[in-house]
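Visitor: have a look; sequence and predicted model below, questions after that.
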Amino acid sequence: MTTSPPDTVMIARPAPRGPSHPHRGRRRPFEPYLLIAPTVLLVAGLMVVPVVIVIAYSLFDNVVTNQNPQFVGLANYLTILADPNFWNAVGNTVIFTVASVVIHMIIGVGFALMLNSKLVHKVPRVIFRAIYILPWIFTASVVAVLWRLLLDPSGVINYLLKTLGILQEAVPWLGTPATALLAVTVINIWSGYPFFMISLLAGLQGVPSDLYEAARVDGAGLIRQFFSVTLPALRPILFSMALLDLLWTTQQFTLIWATTGGGPINHTEVLSTYTYKLAFNSYQFSLASTSAVLILLASLFVAIFYVRQQKKASLF
C-alpha cells in the first residue's frame, strides 16, 4: 500500500519593510497647520496687518505727512468724538442705513412672494424676475450716473412730476439740503433690494407645501398663512440678511460719493465719506485712522452679534 506525501502548506511571509523615516511620525500632527499656513499668511498680510497699522496710526499725530510723528494716546479719539461733523455723519449714517434695510426687507419680501406665487403665470414671472434683478447688474458708478440724469432739474422725474401737477417747478433733488439725503437713500434702496429678493425667493421655494395645505384645512386665509407659515420659515433668512445689509450699508461710499460727495453742506455726509475727506482732502491721516477704528468697532459689535445668533439658531 502506497501513501501519498502530505500536502505542504505555504505560509506567505510579509514583505520586509523598508526603513521607516525617523521624522514621519513627528510631521503628521503638523500637516494640517502646514496646509492652512498659506491662507493664514494671506489673511494676516491683507487684513490683520493693515488693521494693526491703522490702529497704531490713530495713536500718533501727523502720521504719513510727518517723518517724526508724536505719540498722543487717545487724544485723536477725543478730538473725533468732540467734532460736530462726526456726529452729523453718524446721524446721517443711521437714517440712511435704517431706512435702506427696512425698505429693502419690505420690497424684497413683496417681490419674492409675487415671483413665488402660483397665481402668476410662468412667462410673466420670468419677465418680472429679469426686470426686478436689473438694479443688481449695474455697478455703483453706473447707478450714480443713471440717477443723476433722472434727478436732474431737466431730467425725467422732474418732467413727470411737473406734467402730473405735483410740482410747479423743477427740483434739484441731489443739490437741495432738504431732499439730498432722501434722494441718495432712494437710490440705495433701488440698487440693493434684489439682494433681499433673490435670497428670500430661494427661501420660499424651500418651504414645504404641506404646511400651506394644513393651514388652509384649518381655515387660514392668505394673511394668516403668511404670518403663521411663511414668516416663521423666513425668519432666519430675514435676520441674517438684515444684519449683512446693515454692515454693507453703513460702509456704503461709492454711491454717495458719486452722487453728492457728502453735500450739499454735509447733508449727505456719512461715516465713510467723512473718513475719506479727513484723509485725502484734509490730509489728517491720524484722525482718519481714528474714525476708521471707531467704524471698525461698531462693525465688530454687529458681526459678533450676528455670529452669536447664528450659533443659537444652529442649536435648534
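Guide: Ah, there it is.

Visitor: hey, let's count contacts and neighbours off CA atoms from now on
Guide: Noted.

Visitor: any idea how far S100 is from the most centrally placed residue in the chain?
Guide: Closest to where the C-alpha atoms of the chain average out (Cα atoms, centre = their mean) is W248, at 3.5 Å. Going from W248 to S100 by Cα to Cα, to the nearest Å gives 11 Å.

Visitor: here's the one I want to compare it with:
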Amino acid sequence: MTVLLVVPIAMVISYSLMDSVITSNHSTFVGLENYFEILGSAKFWTAVKNTAIFTIVSVVAHLILGLVFSMLLNSGHVSRMTRTVFRTLFVLPWLLTVAIIAILWRLLLDPNGVVNFVLDSLGLASGQIEWLSNPSMALPAVTFINIWAGYPFFMISLLAGLQGIPMDLYEAAEVDGAGGARKFWHITIPQLKPIIVSMAMLDLIWTSQQFALIWMTTGGGPLNRTEMLSTFTYKLAFSQYDFSGASASAVVTLALSMILAIGYVRTQEASN
C-alpha cells in the first residue's frame, strides 16, 4: 500500500507545488500557483462540466436500463429458454474490452457506417451524419456508448437482488389488494435500495474517471466538447509537457473522487 499508493500520491502532490518538474533539473517551489492556474483555466471548467454531464446521464441510464432488463429477466411470464438467451445477449457489452467497444462504435458511427445506413433506410435521417466529429453530437454519442457498455453491470447486480426478495412479501401485498405499481414502489424498490445506492455510488466514481473510451473515440474533441477531467490532465502532461499543471489537475480530480468515495463508505456503513 505504501509503495503503490502512498508514495505516488505524495509525489504527485509535491509535483503540483513545484514548477517545471521532470522536464527540468532545477524545479522551484511555487506553492499553490499551479492550482490557481488550473482553476482559472476555461478548459478545466469545460472538462468539469462535460464530466458532470457524462457521469450523471450515464449513471441514471445505467440504473434505469439495468432495473428494466433485470425485472424483465426475472419475470415469470418469460420462459426459461428465453431468459437464458436474453441474459447472454444483454451481458455481451460487459464482456468486451474498452478498446474493442471504442473501435466497434467508431465503425458503426462512421459517416458511411451502419447507423447512418439504417437511419437513412428508415427515413429517420438523411446524409452522412458525423456523430463523433460534430460538436453538438459528440458528447451525446460517447455518453450513449458508455451507457451501452455499462448497463449490464447494473442488470446483473439488480437481478441478483430481485431473486433474493422473498415471494411472501408479494403474496401478502396481493392479499391486501395491492397492484403491480404499489408492489413495485413499496416492496421492490425498498428491498433493492441498498444495492441501488451502492451501485450508483460506485458507478459515479468509475464513470467520472473514464479515460480510455473518450480517448479512443474522440480524444476530447471536437472543440473540447468531450473533454473530460481525465483527458484534460493527460493532455497537460503528455501533449503540453506541463507536468506541474497536470499534477495539480490530478490532485483536484483525486479530491473530487475522494468526496464520492467517502459518500460510498458512509452509505455502506448506514446499510450495515
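Guide: Now that the structure is in, tell me what you want to look at. As the structure is a computational prediction, the values presented were derived from the model and not from experiment.

Visitor: quick one: map the residue nearest to the centre of structure 1 onto structure 2.
Guide: In structure 2, the residue paired with W248 of structure 1 according to TM-score structural alignment is W206.

Visitor: got a list of what that match touches?
Guide: Contact partners of W206 of structure 2, counting by Cα atoms under 8 Å, 6 or more residues apart in numbering, are absent.

Visitor: that one sits in which helix or strand?
Guide: Here W206 of structure 2 sits within helix 189-208, counting by DSSP states H and E.

Visitor: three-state assignment of the nearest residue in space to A242 of structure 1 that is not next to it in sequence?
Guide: Closest residue in space to A242 of structure 1, ignoring its immediate chain neighbours: V101 at 6.4 Å, by Cα to Cα, 6 or more residues apart in numbering. Under the three-state scheme (DSSP: H, G, I helix; E, B strand; the rest coil), V101 of structure 1 adopts helix.

Visitor: hang on, V101 of structure 1 packs against L244?
Guide: No. V101 of structure 1 lies out of contact with L244 (Cα atoms under 8 Å); the separation is 9.5 Å.

Visitor: which of the two has more neighbours?
Guide: Legend: neighbour count by other Cα atoms under 10 Å for V101 of structure 1 and L244, higher for V101 (23 against 15).

Visitor: the more buried one -> structure 2?
Guide: When structure 2 is aligned by TM-score structural alignment, the residue opposite V101 of structure 1 is V59.

Visitor: so how far is T217 of structure 2 from that match?
Guide: In terms of Cα to Cα, V59 of structure 2 sits 20 Å off from T217 of structure 2.

Visitor: for H77 of structure 2, same thing?
Guide: Applying Cα to Cα to H77 of structure 2 and T217 of structure 2 gives a distance of 40 Å.

Visitor: compare these two and say which is more crowded by neighbours.
Guide: Here H77 of structure 2 and T217 are compared on neighbour count by other Cα under 10 Å; more neighbours surround T217, at 23 against 9.

Visitor: quick one, helices of structure 2?
Guide: In structure 2, the helices defined using DSSP state H lie at 7-16, 33-39, 42-74, 80-95, 98-108, 114-122, 138-163, 167-175, 180-183, 189-208, 212-217, 229-238, 243-271.

Visitor: what range does the fourth one cover in structure 1?
Guide: The counterpart of helix 80-95 of structure 2 in structure 1, counting by TM-score structural alignment, spans residues 122-137.

Visitor: and the matching stretch, what's buried?
Guide: Of all the residues in stretch 122-137 of structure 1, those buried under the rule 16 or more other Cα atoms under 10 Å are 125, 129, 132-133, 135.

Visitor: re earlier: could you check how far the residue nearest to A242 of structure 1 is from S240 of structure 1?
Guide: Taken as Cα to Cα, the span from V101 of structure 1 to S240 of structure 1 is 12 Å.

Visitor: then I80 of structure 1?
Guide: According to Cα to Cα, I80 of structure 1 and S240 of structure 1 sit 32 Å apart.

Visitor: what's the counterpart of L132 of structure 2 in structure 1?
Guide: Match for L132 of structure 2 (TM-score structural alignment): L174.

Visitor: ditto for K235 of structure 2
Guide: K235 of structure 2 maps onto K277 in structure 1, with residues paired by TM-score structural alignment.

Visitor: mean deviation of stretch 46-63 of structure 2 from structure 1?
Guide: Mean deviation of stretch 46-63 of structure 2 relative to structure 1 after superposition (mean Cα distance after the TM-score superposition for structure 1): 0.3 Å.

Visitor: in that stretch, what's buried?
Guide: Buried, per 16+ other Cα under 10 Å, within stretch 46-63 of structure 2: 46-52, 54-56, 58-63.
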